[in-house]
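Peer 1: sequence first, predicted model second:
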Amino acid sequence: MGSVTNGNAVTETDVVVVGAGFSGLYVVHSLAKLGFNVRAFEKAPDVGGTWYWNRYPGARCDSESLTYCYTFDEQLFKDWVWSERYPSGPEVLKYLRHVADRFNLRRYFQFETAIQSAVYDEAVRRWTITASTGEVLSARFFVTAVGNLSVPATPTVPGIDTFQGQWLHTGRWPLEPIDFTGKRVAVIGTGSSGVQVIQEIAKTADHLTVFQRTPTFTIPLRNLPLDPDVQRLWKSNYRELTKKSRYSDGGLPFFVSEKPLKGVSAEEQKEGLERAWGIGGFRFLFGTFCDIGSDHEANKVAADFVRGKIADIVKDPATRETLTPTAYPLGAKRIPLDTAYFQVYNQDNVSLVNLQVDPISKMTPKGLVAGTTEHEFDLVIFATGFEAITGPLLQMDIVGRGGQKLNDTWADGPYAYMGVGVPGFPNLLTLGGPGGVGVISNVPPTAEQAVEFAAECIAYLRDHQIDEIEATTEATDLWNEHVRAMAQKTMYPYAPSSWYNGSNLGKKPRPFPAYTGGFGKYRRICDAVAAEGYTSFKTHRQGDKEVTGEDNYKAHDPEWYIRVASVPSNAELASWEGRSAMWT
């Protein structure tokens, strides 16, 4: 159906979706199955989300491949064969393209198209959405599946336009491979993407100079070809492992230790940490001792252990000191998983610049100036991360009730309810948004949970003839109070500079923007909100003229969230067949 507004043709649809990554593909699939008319848009030429753009050498997922995939379809899970314990970026992209083909999802998407603006029309309770092509759409619901790490944070460096070499950002790597042989290369940044690309460039570059602002804790990846027997075992236990993942702390079906480090002897502490170091991956944090992430004394023992490993590896004393993190707890910043990262600094063709001592002041035609030294390069790579969490949403001009802009509402940091709703912005559903678990949980199960909550909500509204749903200030304030209280029980607030709190962009640090109580507990909270009929949101029935909300609206206090998070929900207790029938 179409209409005309101010002389421009307007295409009417039920839902507009932005993004073609894990969340975007699944929400389009789910809403289409539920009978909704869906239009979806993606800036890139194809599906993949952040994995389309992050094609830099060494790009690899830090969740194990058998956990980094959809679980909503059993046959999809069993048919796909992974090649490595930790999938490379190209393999993840190949998987997502396979999913799009398998479920014929590209027909819903318009690629190479950005959403420029979305304006809520209170009179008709619909969004007017304008695409970069000039097309205008009217939709009851606007669903953002834009991811938390998809807008590159490229520093504004004076003189960058004068540089006669090539400069790149890891988050927007070109399609064509780059040969580093014989080149003088700079990498700025030592977060996850920096660690990964440094390891690869050091193999062939004539000289690599790493510019480090903050030393990084890393844990060995221990990547290997995936054992076919292991893959068969996982697939034969698909339902049990999937159900466990969906209500686990991190969205992973792994054993989480209940043993406190402070409760065992120093010998047992070292033995447990050494064993986990040998296994590699995030099991070092979650499978060893339960208090590493919550107790500062226990955390220091684990951090000192990692510092000791750095000391054992890096030969030059000055380089070793620069590389050793001492100003924040282990896990307060996202921990990269590495393959011989610290060993790189023992190579003759690798040097390190401490940006806390010699900050970059400008770029020149030949390279860049750090401190008083001009360094000459053929290629400069910014591995400076992303405008995390809010960046993708703030790129669109989103205007809610009363003409308020999301950019203004979030000027001092994100303000949202349960990661899915923003006061003043009715019928806007932000999958994995601020206040959810999107940045600290395994992506695919987190995406599936967000999609299922949103799709079930939209279906509920349709079935109950409700045409508007909105997070309220009261509910959002209480939720954020709970989120902040939970974060204070962890190490996350103790990083002086982190993309988690936005300070990597030179902004005033904001409160930790994610729920840290655990993915499973967050899912139980969402299950409870859905089971009670979304009464913690304001909803308005079709035909209602007053914007007063339903009589049964209630804002839950933090104690309610703590209570429901600790008790298995009906959805959790239901049989697998009963829960998944809607999605298979």
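Peer 2: Structure received.
Peer 1: all contacts plus neighbour counts: C-alpha atoms, from now on.
Peer 2: Fine.
Peer 1: for the longest helix along the chain, buried residues please.
Peer 2: Using DSSP state H to define each element, the chain has its longest helix at helix 443-463. Residues 443-459, 461 are the ones in helix 443-463 that count as buried (16 or more other CA atoms under 10 Å).
Peer 1: ok, stretch 79-86 next?
Peer 2: For stretch 79-86, the neighbour count (16+ other CA under 10 Å) marks 82-86 as buried.
Peer 1: adding another structure so you can compare the two:
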Amino acid sequence: MLDAQKETVSTARNPVPAQLDALVIGAGVAGLYQLHQLRQMGLKAHACDTATDVGGTWYWNRYPGAKFDSEAYIYQYLFDEKLYKGWTWSERFPGQPEIERWLHYVTDALDLRGDMSFSTTITKAKFNEETGRWRVETDQGDIIDTQFLIGCTGMLSAPLEDRFPGQSSFKGQIVHTGRYPKSGLDIEGKRVGVIGVGATGIQVIQTIASQVGQLTVFARTPQYVLPMKNPKYGPDEEAWYKSRFDEFKSNLPHSFTGFEYDFENTWADLTPEKRLEVLEDTYADGSLKLWLASFAEMFFEEEVSAEISEFVRQKMIARLKDPKLIDTLVPKPGDYGFGTHRVPLETNYLETFHRDNVEAVNVRDNPIAEIVPKGVKLEGGTVYELDVIIMAVGFDAGSGALARIDINGRDGLNLAEEWHKDMRTTLGLQKFGFPNLFMTGAPLAPAAALCNMTTCLQQQTEWITRCIDDLRKSGNDVIEPTEEGEAAWVAHHDETADANLISKTRSWYTGSNVEGKPRRVLSYTGGVGAYRDKCDEEAKGGYPLFAMSKAKAPQDA
């Protein structure tokens, strides 16, 4: 095992082999483990990433304040006890630099770098129906012939960068949080605007307020927030969580959300006093426990949702006090229910707006019209003059990263065009019409949004590895969902989602943040454990939702 805290920096770009068994797109949490598994199988596999090094989400999202909101000791690979115990975390919810170092540690411990190419973007992929293989092109001029193409591109990795008219006219610096520069931004004493108050915007706002001269926050959709408790970890805490490896390995994959805690209470069985006690206890935990382990009924029953939402509202109001700030930063009754949007953890975020150098601008009814050379202009005509604009305006979630690649399957089908018509997959792992294309973090699986990501991404990559192995053992070359199989999964997904209040809410969870994107709950809402069981049943049952076949022609035809 390598020195757990040593970071290795990549140098020259490795060439991409011209012929492969499997090409992995992405070198984040999913891509690293997928590449490792494929190599363990003895396949000739390679991974490409646009970034200059490993990390995925934790490479790109290096904005001020970026950190875990899953506890570090469960945001882990659990396939190797030695790998797990070889790394020590400094606190409960570490920041981006430490997370990035951890992913370097994993990469080097597994000796993956020799089969990875950085600064390499996959631009085009076309399936050859005769050979049953993919022809893949990169921006570096590589042309790769591969049997399997595996998208480990991340669920939140396609930033919505071009959101407002006139962005190119701005005389200062303008950046999206998902593409924050490695060198950082010079914000000391400057007039800085942050657009967006979702989870990312909140982390930025609470972090930079004390550094800038003036901070102007443009808030459209206020969020329910939970305070984070983030204690430092020493030898005792390290021994405590490392002793739980077997427990985590056994329990996390079968929980509802992939976290160590799960729903244990039933609303109807408890008195009002006992319900309040549960809410107070889970709120005081300083984690996502109130959201993910208090009462599951908040996702299905309007009355329960309203009561829990009001509980959180009153916690926020008590901290803000100022009526104008409350109106701007606290969701109103009837807006949407607590937990139907992504719930951010924060540290003195609300209190930040009490600073003299921080202004909250409500753009719900007076939206941003354009970016002008001097700053941000609202529809009402007001211009806020700024030196730096930080856009925390979100992503084309789930489908965006793969859809930005020109991927062409059978019969001239284009993936982006198909997803523009309807957001469909089979188990979130394959798409009808695109043989031998696998995906992780894609629509219609828990990994698209509602999961502790390492839990779900490990499960998906392990399923893909097993599927490829089963295909090869069967003597076949190609696997693809059947049209009927995909329809069956979509119907099951929708039936599950339609019973959930998430489906009735406008958010990135339903694709509502992207103009023209078909509306469908992106994440499978039946639970992480239930999804795993369905995937296992599919494999054990001989892949009834899929069809296996032999290639029509030899590989070199």
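Peer 2: All right, it came through fine. Keep in mind the model is a prediction, meaning the values are calculated, not measured.
Peer 1: sorry, back to before: and the buried residues of stretch 79-86 of structure 1 as JSON lines, adding secondary structure and distance to I198 of structure 1?
Peer 2: Formatted as JSON lines, these follow (DSSP: H, G, I helix; E, B strand; the rest coil; distance: CA to CA, whole Å):
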{"residue": "W82", "secondary structure": "coil", "distance to I198 of structure 1": "25"}
{"residue": "S83", "secondary structure": "coil", "distance to I198 of structure 1": "23"}
{"residue": "E84", "secondary structure": "strand", "distance to I198 of structure 1": "21"}
{"residue": "R85", "secondary structure": "coil", "distance to I198 of structure 1": "21"}
{"residue": "Y86", "secondary structure": "coil", "distance to I198 of structure 1": "18"}
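Peer 1: who are the contact partners of the residue mapped onto E84 of structure 1 from structure 2?
Peer 2: Under the alignment (TM-score structural alignment), E84 of structure 1 pairs with E91 of structure 2. Remark: with contacts taken as CA atoms under 8 Å, 6 or more residues apart in numbering, E91 of structure 2 is in contact with 72, 230-233.
Peer 1: which residue numbers in structure 2 go with whichever strand or helix holds Y52 of structure 1?
Peer 2: Element membership for Y52 of structure 1 (DSSP states H and E) is helix 50-53. Aligned by TM-score structural alignment, helix 50-53 of structure 1 falls on residues 57-60 of structure 2.
Peer 1: run through who's touching that stretch.
Peer 2: Residues from elsewhere that reach stretch 57-60 of structure 2 (CA under 8 Å, 6+ apart): 28, 51, 53, 96, 99-100, 154, 156-157, 178-180.
Peer 1: tell me the most packed of those residues, by neighbour count.
Peer 2: Within the contacts of stretch 57-60 of structure 2, G154 tops the neighbour count with 30 neighbours, counted by other CA atoms under 10 Å.
Peer 1: where exactly do the helices run in the stretch 151-300 of structure 1?
Peer 2: 192-201, 228-236, 238-246, 266-279, 283-286, 296-313 (DSSP state H, counting those that start in this stretch).
Peer 1: after superposition, how close is the fourth one to structure 2?
Peer 2: Just to be clear, that refers to helix 266-279 of structure 1. Overlaying structure 2 shows helix 266-279 of structure 1 at a mean distance of 1.8 Å from the equivalent residues (mean CA distance after the TM-score superposition for structure 1).
Peer 1: residues in structure 2 aligned with that helix?
Peer 2: Counting by TM-score structural alignment, helix 266-279 of structure 1 falls onto residues 272-285 of structure 2.
Peer 1: show me how far that stretch is from its chain's centre.
Peer 2: 29 Å (CA atoms, centre = their mean, to the nearest Å).
Peer 1: same thing with stretch 243-250 of structure 2?
Peer 2: Distance of stretch 243-250 of structure 2 from the chain centroid (CA atoms, centre = their mean) equals 24 Å.
Peer 1: so which bits of it are buried?
Peer 2: 245, 248-249.
Peer 1: do the same with stretch 22-41 of structure 2
Peer 2: If you call a residue buried by 16+ other CA under 10 Å, then stretch 22-41 of structure 2 has these buried ones: 22-39.
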